[in-house]
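> Take this sequence and fold it.
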Amino acid sequence: MSILYLVGTPIGNLADITYRAVDILRTVDMIACEDTRVTKKLCAHYEIQAPLKSYHDHNKTQQTEYLIEQLQQGVSIALVSDAGLPLISDPGYELVVAAREQQIQVETIPGPNAGLTALMASGLPSFTYTFLGFLPRKEKQKQACLEQRMYENSTLIIYESPHRVKDTLKTIQKIDDKRKVSVGRELTKKFEQIVTNYVDVILSQFDDASIPTKGEFVILIQGAEKAEDTAWFEDMTIQEHVTYHINENMKPKAAIKRVAELRHMKTNEVYDIYHNV
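This is a model prediction of the structure:
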């Protein structure tokens, strides 16, 4: 059996690829990629001759079986995404699981990552972070996800398209209009832009086009400050405690959940007490 290589590729600037990655791509028998048109440009730039095989979300079930058969027959394969690291908000998880189940060797060839690239230059806390990738598209589900995550003491990393970036920032603003965010676009390219400020200021920069809605976006959300002392709410009733958070611009559902977390109670118990059920 051969080796399945997971190869990191540039996220914008074609120079951001390692010597090892180029060497692997030149020597493997096959390259599995999301979009052959995108990978062809990289291969042409570095004179990589390996044949390309399409591997994406819509054909991964069939192609996983095919690629595993090829690996078992001694064909060496490199898996790449259109940009950055395979499997990180990109296809490949099922292939790696299948390869490991068949005792096929899997090697990672590190490379760039858009989320960490934006985090390094954002000026937001970087020691603890949570990668969320792409959020749900439906507003209700997206808001529920953010309401849960934005009260963690961890910088959040989100990928977003230019068509939805403003809507996602508005959702963040609904939850906490005093939260700092950072928006990165065109990372590693000529017109790279990374802007960090309060969410309402960032939205105004979209409105006046100082941040164009062009290119793929990374949104970073500063984590909630961890409370040093929780004794402040001990003399409050449940109703008073929930009302306090609502007055701090938190949605009632999120406020109830937050009170449950702080008091180590079940959410439905806090809900019943607050609503006098």
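
> from here on, contacts and neighbour counts on C-alpha atoms
Fine.

> Please, where are all the strands along the stretch 51-200 of the chain?
Along the stretch 51-200 of the chain, the stretches classed as strands by DSSP state E, counting those that start in this stretch are 52-54, 77-79, 105-109, 129-134, 155-160, 180-185, 193-198.

> Would you reformat the ones you listed as a markdown table and include mean neighbour count?
Listed next are these as a markdown table, based on neighbours: other Cα atoms under 10 Å:
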| stretch | mean neighbour count |
| --- | --- |
| strand 52-54 | 17 |
| strand 77-79 | 26 |
| strand 105-109 | 14 |
| strand 129-134 | 16 |
| strand 155-160 | 22 |
| strand 180-185 | 24 |
| strand 193-198 | 18 |
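
> can you put those strands in JSON lines and add distance to T61?
What follows is the strands of the stretch 51-200 of the chain, written out as JSON lines (distance: least, Cα to Cα, whole Å):
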{"stretch": "strand 52-54", "distance to T61": "12"}
{"stretch": "strand 77-79", "distance to T61": "15"}
{"stretch": "strand 105-109", "distance to T61": "19"}
{"stretch": "strand 129-134", "distance to T61": "21"}
{"stretch": "strand 155-160", "distance to T61": "25"}
{"stretch": "strand 180-185", "distance to T61": "32"}
{"stretch": "strand 193-198", "distance to T61": "37"}
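
> and of these, who's closest to M30?
strand 77-79 (4.9 Å; Cα to Cα).

> Measure how buried the nearest residue to V183 once chain neighbours are set aside is and give me the count.
Excluding its sequence neighbours, the residue lying closest to V183 (Cα to Cα, 6 or more residues apart in numbering) is I219, at 4.7 Å. Neighbourhood size, I219 [other Cα atoms under 10 Å]: 26.

> wait, I219 sits on K180?
No - judged on Cα atoms under 8 Å, I219 makes no contact with K180 at a distance of 10.7 Å.

> ok, back up a step: out of the strands of the stretch 51-200 of the chain, nearest to R149?
Smallest distance to R149 across the strands of the stretch 51-200 of the chain (Cα to Cα): 7.8 Å, for strand 155-160.

> And the helices in the chain?
With DSSP state H as the criterion, the chain has helices at 19-27, 36-45, 60-72, 93-101, 114-122, 139-149, 165-175, 199-207, 238-247, 252-263, 267-274.

> one more to line up against the first:
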Amino acid sequence: MTTTRVGPLLRAWRERRGLSQLELAGRADSSSRHISFIETGRSRPSEEMILRLADHLDVPVRERNSLLLAAGYAPHYAHTALDDPSMETLREGIRQLLTGYEPYPALVVDATYTVVAANAGITMLLDGLPEHLLTPPLNAMRLTLHPEGLAPRIRNLAQWRGHLLHQMERQIALARSEPLRALYEEVAAYPVPERAAADGQQPDDSAAAVARIALPLVIEHDGHVLSFVSSIATFNTPMDVTVAELAIETLLPADPATVKYLRTLGS
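Next comes the predicted model:
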């Protein structure tokens, strides 16, 4: 009998996606019998079959390499450091994108929310934070939820904190990431500033309209109340683990007052 370690891993991903063996077989142009043999280790899948199943199971690129290694194959996807010379075109593209978005805030984070690039709009929001939070590597979740970070400035912290923690919970459920789980446990344990715990820091009426279509981030800056809607983009069809795990977050002004204030700063 042929046995491989990849079978149980594929079964775990299938169950995580809520698919039966028959459903997965239909999507991957295979048979439920063959899927069963792969999962029980009675059959060693080809490299092409592993990648096909991983594609239909929406397995993250990093974990696709793990599946291949478990079956005795070489990794299919490169894992190139972002500061590698071969990544210069990508880095320049990111710089141009972030600069072009100014004066509105925008940043790029990796799979554990480490900030790899940010523009002047983000720097403006972080103005006045303690040095220990601004010492590289910066982490977007720590900066936002730490009681000495942006948390006391966020007018709707209860809602925004719940949104961020739920976002992390979904990511943990979709990908096996111990560093991400450790980060989640850290930031979820942060004490909530007294003001937020007492009154929930509800957003002003100016955010009510946009709140009907998306949860706004309502934050104070230098005596002004700013309102943003967050948008997150990823790279399409990445062939490198590093690129696959990058996310570009942009903060769209949610009201005319925020637009006017940011443009005034930008000028």
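
> And the TM-score between them?
Scored against TM-score structural alignment, normalised by the length of the second structure, the superposed chains reach a TM-score of 0.26; 116 aligned residues with a Cα RMSD of 5.9 Å.

> just to revisit the earlier point, quick one, what contacts the residue nearest to V183 of the first structure?
Contact analysis of I219 of the first structure by Cα atoms under 8 Å, 6 or more residues apart in numbering lists 156-160, 181-184.

> 10 Å - rerun?
115, 118-119, 122, 133, 156-160, 165, 168-169, 181-185, 194-196 (Cα atoms under 10 Å, 6 or more residues apart in numbering).

> Name the residues contacting each of I219 and K180 of the first structure.
Shared contacts of I219 of the first structure and K180, counting by Cα under 10 Å, 6+ apart, come down to T196.

> Would you format the helices of the first structure as TSV with distance to S54 of the first structure included?
Shown next, in TSV, are the helices of the first structure (distance: least, Cα to Cα, whole Å):
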stretch	distance to S54 of the first structure
helix 19-27	15
helix 36-45	6
helix 60-72	8
helix 93-101	13
helix 114-122	23
helix 139-149	30
helix 165-175	29
helix 199-207	36
helix 238-247	50
helix 252-263	43
helix 267-274	46
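
> right, and the ones you listed - which one's nearest Y5 of the first structure?
When those are compared by Cα to Cα, helix 19-27 sits nearest Y5 of the first structure, at 8.0 Å.

> in the closest one, what counts as buried?
Buried residues in helix 19-27 of the first structure, defined by neighbour count with 16 or more other Cα atoms under 10 Å: 21-22, 24-26.

> wait, which of these is closest to L4 of the first structure?
Ranked by distance to L4 of the first structure (Cα to Cα), the buried residues of helix 19-27 of the first structure are led by I24 at 10.7 Å.

> correct me, but P252 of the first structure touches H245?
Yes - using Cα atoms under 10 Å, P252 of the first structure is in contact with H245, at 8.1 Å.

> about what we covered before: between the buried residues of helix 19-27 of the first structure, which sits nearest Y129 of the first structure?
Among these, and counting by Cα to Cα, the member closest to Y129 of the first structure is A21, at 27.0 Å.

> separation between that closest one and I202 of the first structure?
37 Å (Cα to Cα, to the nearest Å).

> Repeat that for C43 of the first structure.
From C43 of the first structure across to I202 of the first structure, the span is 37 Å (Cα to Cα).

> the strands in the stretch 101-250 of the second structure, which residues?
Under DSSP E, counting those that start in this stretch, the stretch 101-250 of the second structure gives strands at 106-109, 115-118, 217-221, 224-234, 247-253.

> out of these, nearest to V6 of the second structure?
Smallest distance to V6 of the second structure across the strands of the stretch 101-250 of the second structure (Cα to Cα): 27.8 Å, for strand 224-234.

> Which other helices and strands does the closest one contact?
Applying 3 or more Cα pairs under 10 Å, 6 or more residues apart in numbering; DSSP states H and E, one finds that strand 224-234 of the second structure contacts strand 106-109, helix 208-211, strand 217-221, strand 247-253, helix 256-266.

> ok, longest helix in the second structure?
Within the second structure, and with DSSP H defining each element, the longest helix by residue count is helix 157-174.

> and the residue lying closest to A54 of the second structure once chain neighbours are set aside, how many neighbours does it have?
Once flanking residues are discounted, A54 of the second structure sits nearest to R64: 6.4 Å by Cα to Cα, 6+ apart. For R64 of the second structure, the count of nearby residues is 21 (other Cα under 10 Å).

> Need the three-state assignment for R64 of the second structure.
For R64 of the second structure, the secondary-structure state derived from DSSP: H, G, I helix; E, B strand; the rest coil is helix.

> Contact partners for A233 of the second structure?
Applying Cα under 10 Å, 6+ apart, we find A233 of the second structure in contact with 108, 246-250.

> rerun that using 8 Å as the cut-off
With Cα under 8 Å, 6+ apart, A233 of the second structure has these contacts: 247-249.

> From A198 of the second structure, how far off is the residue nearest to A54 of the second structure?
Note on R64 of the second structure: its distance to A198 of the second structure, by Cα to Cα, is 46 Å.

> before we move on, what about M168 of the second structure?
In terms of Cα to Cα, M168 of the second structure sits 25 Å off from A198 of the second structure.

> So between those two, which is more surrounded?
Ranked by neighbour count (other Cα under 10 Å), M168 of the second structure and A198 place M168 first, with 19 against 9.

> Please look at the more buried one and Y184 and confirm they touch.
Yes - counting by Cα under 8 Å, M168 of the second structure does reach Y184; the two are 6.7 Å apart.

> and the longest helix of the second structure, what does it pack onto?
Counting contacts by 3 or more Cα pairs under 8 Å, 6 or more residues apart in numbering; DSSP states H and E, helix 157-174 of the second structure is packed against helix 178-188, helix 194-199.

> ok, now with 7 Å
The contact analysis (3 or more Cα pairs under 7 Å, 6 or more residues apart in numbering; DSSP states H and E) places helix 157-174 of the second structure against helix 178-188.
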